[in-house]
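Trainee: I'll drop the sequence and a predicted model, then ask my questions.
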Amino acid sequence: MSEFLVAIGLVLAIEGTLYATMPGGLKAMMRQAIGMSDQALRIGGVVALAAGVLIVWLVRG
């Protein structure tokens, strides 16, 4: 459970850093995402999910 909370903390730290350092860029990215199809967003999400699982699997063995 503590590893899960650490992971959540890291996600929040990374997200917070992005919003603090380049809010304009994130707004532009959100505007682009609104114009994208659900299928394209879904594929991007699945790719990000697979990359995350692969990284954790490689690091944790």
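Mentor: Right, received. Where do you want to start?

Trainee: from here on, contacts and neighbour counts on C-alpha atoms
Mentor: Noted.

Trainee: Near L26, how many residues? Count them for me, please.
Mentor: 13 (other Cα atoms under 10 Å).

Trainee: Report the separation between it and A20.
Mentor: Distance of L26 to A20, given as Cα to Cα, to the nearest Å: 10 Å.

Trainee: again, but for V53
Mentor: 27 Å.

Trainee: And for D38?
Mentor: In terms of Cα to Cα, D38 sits 28 Å off from A20.

Trainee: ok, structure two:
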Amino acid sequence: MQDLYVALALVLVIEGIMPFVSPEKWRVTVIMIAQQSDKVIRMIGLGAMLLGLLLVTLLRSGSAT
């Protein structure tokens, strides 16, 4: 359970980097994403989840060092 909490904390850190470093570019990016169709947003989300799952699998198996 501790790993889940650490993972969620890292998500918050990573999500906060862009608005902290460049709020204007972050705002423009969010507006551009909001203008996309639901299908495009879902595909981006699916791609991100699959990439994350692949990375976790590789890191947990010890293949990626």
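Mentor: Received it, and whenever you're ready, just let me know what you need. Note that the structure is a prediction, hence the values are computed from the model and not measured.

Trainee: TM-score for the pair, please.
Mentor: Scored against TM-score structural alignment, normalised by the length of structure 1, the superposed chains reach a TM-score of 0.94; 61 aligned residues with a Cα RMSD of 0.7 Å.

Trainee: how big's the offset between the host helix or strand of R31 of structure 1 and structure 2?
Mentor: When elements are assigned from DSSP states H and E, R31 of structure 1 belongs to helix 23-35. On superposition with structure 2, the mean distance recorded for helix 23-35 of structure 1 (mean Cα distance after the TM-score superposition for structure 1) is 0.9 Å.

Trainee: ok now that helix, how far from the chain's centre?
Mentor: Between the centre of helix 23-35 of structure 1 and the centre of its chain there are 14 Å (Cα atoms, centre = their mean, to the nearest Å).

Trainee: Give me the contacts around it.
Mentor: By Cα atoms under 8 Å, 6 or more residues apart in numbering, the list of residues contacting helix 23-35 of structure 1 from outside reads 18-19, 41.

Trainee: Report how many residues lie close to V28 of structure 2.
Mentor: When neighbours are counted by other Cα under 10 Å, V28 of structure 2 comes out with 11.
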